[in-house]
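Colleague: next comes the sequence, and after it the predicted model I'd like to discuss.
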Amino acid sequence: MPKKRYTRDLANWVCELQYEDIPDRVIEECKNQALSVLGAAYAGTRTAAGAAVLRTVRGLSHGGPCALLPDGEPASLHDALLANAGLSMALDYDDYMVSAHSGHSAALVPLAMAQAMDVDGREFVIAQAVANEVEARIGTSVLLGPLNGQMWSFVHAAGAAVAAGRLLRLDPGQMASALGIALAQPPHPTKPGFMGGGSKLLTAALPASQGVIAAHMAASGLSGPQDILEHPQGFCATFSFTPLLSALTSALGKNWLCETLSYKIYPGCAYLDAAMDCLFEILKNNDIAPAEVKRVDAHASIMTVKMDESALPFVRHTLSAPETLNFFLPYNLAAGISDGRLSWEQFTPERIADESLWKLIRKIHVRHDIKYTKALVDAFTNLVDLRKVAGSLSVGAVRSMLSHFGLASPFLLVSRGREVGELLKEGRKALQKFITGEEDQGPVEDESLLASTANEFQMAFGARVSIRTAAGEFEHEQDVPFGAAGWNLEEKRLCVVQKFERESAGVISDEAANATFERILSLETLDAAGTRLIGSA
């Protein structure tokens, strides 16, 4: 049995945290996240799938105290969560951090709750901060598992539960129950459901609603397992080959994982961002017509390559779903070369149906460069001390990871930068020297697992793009995507402000956009009446 009561310790922290305990940097990241999420939701209203979600919610809704984005139409709490989180998910235009894509729940649950009850700006920030931190830590606890990234949709249930629970003023026992209820039946998508069409829009919306319901149930006296995270048959054991339990509480309140928050400035998966940065830097300095392109090579980490491979079975040429193409780098590069930008406009059915894009796609090649994979591994091992993980891995756990992921296995991380292929060539004996042995050693409970460097973390999703034309070859390299952790707070703020302004234009009035912008930037000073107006048209 685990040595600590991780679920209860996490619940205690959520309940006891005071506004003054939150670093200024984290407060400013919460504002960045709110602006980014709203920008993504406004862009989502332009999509066919986003319009379908809004039609459905409007057809089922009977009004209420909350507001639907973008125009503030009255709705119930859960209708608002369903619509707003669906819109923010529509173009994969979200924020992300170490082990979570949290904004759909961490920002939108406090927003909806603030419209349903009295919540001042400081309470809003606390709820958002605890949701972010809990989601990141739960994601990290199952880092060595069969799912990753947005497939960890269960984090939204947990984040929503603690955000709502904090605003409902649950005590620690109730908060632990809220987590236990939220994760009693953990939601997660299938690959076709996530990659293959508009069903992806509900990836965060339904779990977030589940988490809020869990908090209300706990407030009404419904009990949940107080050890849902650490129980030998509980959440972490179910979703990880080797649970990293200590990630749940290591340096909690001192090392804020939400300082790794990163913001997308283009629609699509984070693993394509650096390549798109490279492309637009090339185009900014060179006049390249699509017809002149002979070949494009995008060199990136194993994660970008595997993203492409995951999307490929769902690519249907001119009939491809936008949700698929958000993960298919060749389409994004082709659209960027042809149109000089990447926005919601490149993901309309009409644009996807353009045969000239698909002709260009055939000239685009995505290649693995071990340089970028090693940089990614180094970045993560600087944050999570994976030497402590290696000693707990059994041969069986390693075999399961390699079988499930191949060369994209989390074993890349615990091999401390060594190429997996090289390690495997040394044979079974080498593996057994590296890890403990055949028997499962149980979850990792070393409380020093997380380094105290989250505010220095770099989201090393690097890439290099080269374009060959008759006039010559043009190349650019980007180590950290614009808007991602590794850029300073002011640089990230500029990215999200531009995103908010760009995506709100034409969707809501300039007056409404300016009012929302000012309220978010002064969030900690708002009273309940002020927070209630955020996001209202």
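Modeller: Structure received.

Colleague: from here on, contacts and neighbour counts on C-alpha atoms
Modeller: Noted.

Colleague: how many neighbouring residues does residue 307 have?
Modeller: 19 (other Cα atoms under 10 Å).

Colleague: actually residue 425, not the one I wrote
Modeller: Counted by other Cα under 10 Å, the residues lying close to residue 425 total 10.

Colleague: tell me which residues touch it, please.
Modeller: Residues in contact with residue 425 (Cα atoms under 8 Å, 6 or more residues apart in numbering): none are found.

Colleague: look up how far residue 412 lies from it.
Modeller: From residue 425 across to residue 412, the span is 15 Å (Cα to Cα, to the nearest Å).

Colleague: go on, residue 143?
Modeller: The value you get for residue 143 to residue 412, if Cα to Cα is used, is 12 Å.

Colleague: ok, now residue 363?
Modeller: Between residue 363 and residue 412 the distance is 30 Å, computed by Cα to Cα.

Colleague: more neighbours: which of those two?
Modeller: A side-by-side neighbour count of residue 363 and residue 412, using other Cα under 10 Å, places residue 412 first with 22 against 15.

Colleague: measure residue 225 to residue 14 for me?
Modeller: In this structure, residue 225 and residue 14 are 17 Å apart, going by Cα to Cα.

Colleague: I should have written residue 471 there, sorry.
Modeller: Per Cα to Cα, residue 471 is found 59 Å from residue 14.

Colleague: neighbour count: those two, which is higher?
Modeller: residue 14 (27 against 9).

Colleague: tell me the contacts of that one?
Modeller: 130, 162, 166, 172.

Colleague: let's bring in a second one:
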Amino acid sequence: MPSLLRTLTSWAAGLDLADVPDRVVELAGSQILSQLAAIRAGLAHPLGGRLVRAYGPPRQADPRQAACVLAALGSWLNLDDTAYAGHLGNSTVAVPLAYAGPRELDGRRLLAAVIAANECAARITAAATLGPLRGQSALHTHLAGGVAGRLRCEDAPPDRWTDALSLAFSSPPWPVMHAFLGGDAKLFNAFTPVRMAMDSCDAAAAGLGGPEDVLEHPDGFLSRFATVPLPEVLTRGLGERWHTETLSFKVRPGGPGVDAAVDCAVRLHPQLPGDWLERLDRIDVDASVYTVHVGERSGRYAEGPGAALSSLLLAVPYCVATALLTGDLTVADFQEPAVRDPRRWELAARVRLRHDARLTRALFDSTAPFGEALREAGPRAVDWLGQLGGARLAELLDPAGTPAVDFADAVKRTPAHVTVGLTGGAVHRAEQDVPVGGNGPDTRARHGELMRHKYLTHGGSPATADAWADLAKLSAPEVARLVAASLPRVPAPR
């Protein structure tokens, strides 16, 4: 019987765009445009210039190095999109973009590479989602995304996929969260695993390999990286259960846990009276355990103007305070002079983040970030939930929940309620169930429009955005020119 890895790679290596539903192809097209916007934003930030000085620009002769730079630039402002499971595009889009020109990919082959990489990376990440590492801290996502993205571009045979992934997962990276939240190390959360993926591809091409049961073996990857391993999701519903269909698109910087609360604050901003700061009594953010957990962990690092960017992006008080004051949350809010604005920090200090069990139940009932994994695990999930937020969390699970047959109706609920109370009794309140851009009916209906706006917001041209909408029709030379036009050759002026 073939290993799970061999089954997955044999399917992905042979994936043709004609086998993919149109709605999934369209989501992948929006994902590419979204990731390009994230890369442009990362390049324009001061830290982007430092990264480029160290490793070169996103457009360079060696596609392996270009892939690493693209991965890093797109990841660290949290403008990268998420799925069940993982922050995929930092490898699944970045690597195919780097190889599109050198491998002379037309639009259909580029889309097929992104989708194949998504499906491999999301499934492997989902198998370990009920563990200590999730989101951007799950660096192993990009081992899979990097290998699959490159080898699909190269039309490599399935055996090479299996060899490269078995090598990549022989030494998967594990981040030190103190460095991740307390300094600039977050710049490497995608760079390093993508580089490992490129090395693994080179090694496999030279004839090296590893055990093909490296994922599910009792002493393999899942035994170390998952509290509750879910090896069955690696191959469940291949060609029917499209993880690409679970994509949530980021419309603003900041960790996914802050999105719904920021949406609420943006809506409240125009409703508040001119003297609301003088009359302020309280700001309450009620949220699920997901948002509270991230907020508490980052809060130890995001305590004032000197906070590292990586912690600010996850800090609910800073993000909500900024959105209430300005009516938005932008990349400029995570650099000087904004990060030294005393009004933001004074207001952030008055934000109270509170757990609401009803919102956690809604979180668990959704597909992402880990509701589907909880249904896969069933009773086995209890221990992991205890580690996340205490034994009582298990009481919020629906005992009748079963895994989804497909993800056509997937949804990502990370709900939040924001209340601004003023002296004299006036109360202003907003609620958000699915964040703007989050996986669900609204995003399925207008993801193209949302991502076009995101791309234009970060300096892309309307003509280039329109060209990406026709990607499946483009020839290889047209794709090469479009990628070049979408990626600035040098950093923006400092």
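Modeller: The structure has been received and is ready for your questions. Everything numeric in this text was worked out from a predicted model, so none of it was measured.

Colleague: tm score of chain vs chain?
Modeller: Superposed pair, TM-score by TM-score structural alignment, normalised by the length of the second structure: 0.91. Supporting alignment: 481 aligned residues with a Cα RMSD of 2.4 Å.

Colleague: before we move on, back to that, got the contacts of residue 14 of the first structure as TSV, with distance to residue 75 of the first structure and neighbour count columns?
Modeller: Below are the contacts of residue 14 of the first structure laid out as TSV (distance: Cα to Cα, whole Å; neighbours: other Cα atoms under 10 Å):
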residue	distance to residue 75 of the first structure	neighbour count
130	26	27
162	22	35
166	22	27
172	31	22
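
Colleague: please narrow those to those residing in helices.
Modeller: Among the contacts of residue 14 of the first structure, DSSP state H puts 130, 162, 166, 172 in helices.

Colleague: against residue 27 of the first structure, how distant is the second one?
Modeller: This means residue 162 of the first structure. Applying Cα to Cα to residue 162 of the first structure and residue 27 of the first structure gives a distance of 17 Å.

Colleague: repeat that for the third one.
Modeller: Spatial separation of residue 166 of the first structure from residue 27 of the first structure under the definition Cα to Cα is 17 Å.

Colleague: same question for the last one.
Modeller: From residue 172 of the first structure across to residue 27 of the first structure, the span is 23 Å (Cα to Cα).

Colleague: residues in contact with residue 97 of the second structure?
Modeller: Residue 97 of the second structure makes contact with 67, 110, 483 under the criterion Cα under 8 Å, 6+ apart.

Colleague: let's see 10 Å
Modeller: Applying Cα atoms under 10 Å, 6 or more residues apart in numbering, we find residue 97 of the second structure in contact with 32, 36, 58-59, 63, 66-67, 70, 91, 105, 110, 113-114, 149-150, 153, 479-480, 483-484, 487.

Colleague: likewise for residue 215 of the second structure?
Modeller: If you count contacts by Cα under 10 Å, 6+ apart, residue 215 of the second structure has them with 3-5, 124, 127-128, 165-166, 169-170, 221-225, 229, 231, 234.

Colleague: next: residue 455 of the first structure.
Modeller: For residue 455 of the first structure, the contacting residues are 25-26, 255-261, 383, 485-486, 488, by Cα under 10 Å, 6+ apart.

Colleague: map it across to the second structure for me.
Modeller: Using TM-score structural alignment, the equivalent of residue 455 of the first structure in the second structure is residue 408.

Colleague: now that match: how far from residue 72 of the second structure?
Modeller: 31 Å.

Colleague: and if you look at residue 264 of the second structure?
Modeller: Distance from residue 264 of the second structure to residue 72 of the second structure, counting by Cα to Cα: 30 Å.

Colleague: more neighbours, the two?
Modeller: A direct count of neighbours by other Cα under 10 Å for residue 264 of the second structure and residue 72 places residue 72 higher, at 29 against 25.

Colleague: list the contacts for the more buried one?
Modeller: By Cα under 10 Å, 6+ apart, the contact list for residue 72 of the second structure reads 39, 42-43, 48, 51-52, 58, 66, 90-91, 94, 186-192, 194.

Colleague: now do 6 Å
Modeller: 187, 190, 191 (Cα atoms under 6 Å, 6 or more residues apart in numbering).

Colleague: residue in the first structure matching it?
Modeller: Checking TM-score structural alignment: residue 72 of the second structure goes with residue 86.

Colleague: what's the helix or strand for its match?
Modeller: helix 77-89 (DSSP states H and E).

Colleague: so the helix or strand just after that helix matches what in the second structure?
Modeller: Sequence order places strand 95-96 as the next helix or strand after helix 77-89 of the first structure, per DSSP H and E. Mapped onto the second structure using TM-score structural alignment, strand 95-96 of the first structure spans residues 81-82.

Colleague: could you dump the contacts of residue 14 of the first structure to a markdown table with distance to residue 407 of the first structure?
Modeller: Listed next are the contacts of residue 14 of the first structure as a markdown table, based on distance: Cα to Cα, whole Å:
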| residue | distance to residue 407 of the first structure |
| --- | --- |
| 130 | 34 |
| 162 | 35 |
| 166 | 41 |
| 172 | 42 |
